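[1] Model the following, please.
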Amino acid sequence: MSEFSKRLTNLRESRDLTKTKMANKIGVSLSTYANWEYGYNDPDMNTLGKIANILDTTVDYLTGNTDDPSPRSSNLSSTDLADMLDNVRSYDGKTFDEHDKELLTTFLKGLYADK
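    Now for the predicted structure:
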């Protein structure tokens, strides 16, 4: 059993959720979900994010990159956002220009405003 499988199972059980309820919340079949807990398969990155949100943890915790299950604070300030975007140079081999950074800033502000 992988670290992901163990943590997924433990978090689900600690929240008194059945495998069926988790599968329904995520939007996958019970067999797909069960295979993740048994360690036969792993979810894709988008689904990992959904699972982390449902279980109120982080993808880093689920995947074993940290031992801290606490979700990070979503108190992203404009200064934090500007600092992050100053470090963005490219994505997928394509260089970011100021217009791209402005679009990304607008998107992220909208995303965090919804939380």
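[2] C-alpha only now, for contacts and for neighbours.
    Noted.
[3] Contact partners for the closest residue to residue 34 other than its chain neighbours?
    Nearest non-adjacent residue to residue 34, counting by CA to CA, 6 or more residues apart in numbering: residue 19, 6.8 Å away. Shown in contact with residue 19 (CA atoms under 8 Å, 6 or more residues apart in numbering): 12, 30, 33, 34.
[4] Nearest to residue 79 among these?
    residue 12 (35.5 Å; CA to CA).
[5] Second chain to compare with the first, below:
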Amino acid sequence: MLGDRLKRLRLEKKLTQEELGKKINVTKVSISGYENGNRTPDTETLQKLADFFNVTTDYLLGRTDDPNPSESDGIPEELKDPSLGLFFKELAEAPEERREQLLKIWEILKSEGDRNNK
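    This next block holds a predicted model:
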């Protein structure tokens, strides 16, 4: 799984194994080993790969098929502030239908605020 995903990501960026290795400070032999399954990257290297390709380590390891789950969770960026407390917690943990209701409420509040600031 790691090897297939790593190779696909590398080819999407049109990089050779050597070029990728230089970017994350490992050898071409290491990249080749990761791609063909003969080697496993250590934790630090795995994180460097994830950061370089802007994906999660879980995606690289095959634990999820979503390369960026936090970007596709349906929660607007302005609501991803922990200082929002219970509202944020309830939104993050809510079933899909409840989440949609809470997001509609947020949109109403936001539009009211926009009208009041004009």
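[6] And the TM-score between them?
    Overlay of the two chains. TM-score (TM-score structural alignment, normalised by the length of the first structure): 0.61; 80 aligned residues with a CA RMSD of 2.4 Å.
[7] Just tell me what the residue nearest to residue 34 of the first structure corresponds to in the second structure.
    Under the alignment (TM-score structural alignment), residue 19 of the first structure maps onto residue 17 of the second structure.
[8] most centrally placed residue in the first structure?
    residue 49 (2.6 Å; CA atoms, centre = their mean).
[9] can you confirm that residue is in a helix?
    Yes. Counting by DSSP: H, G, I helix; E, B strand; the rest coil, residue 49 of the first structure is found in a helix.
[10] which residue in the second structure lines up with it?
    By TM-score structural alignment, residue 49 of the first structure lines up with residue 47.
[11] I'd assumed residue 57 was in contact with its match.
    Yes. With contact defined as CA atoms under 8 Å, residue 47 of the second structure counts as touching residue 57 (6.4 Å).
[12] that older thread, so which of the contacts of residue 19 of the first structure is the closest to residue 109 of the first structure?
    Nearest member of the contacts of residue 19 of the first structure to residue 109 of the first structure, counting by CA to CA, is residue 12, at 30.4 Å.
[13] any idea which element the closest one lies in?
    helix 3-14 (DSSP states H and E).
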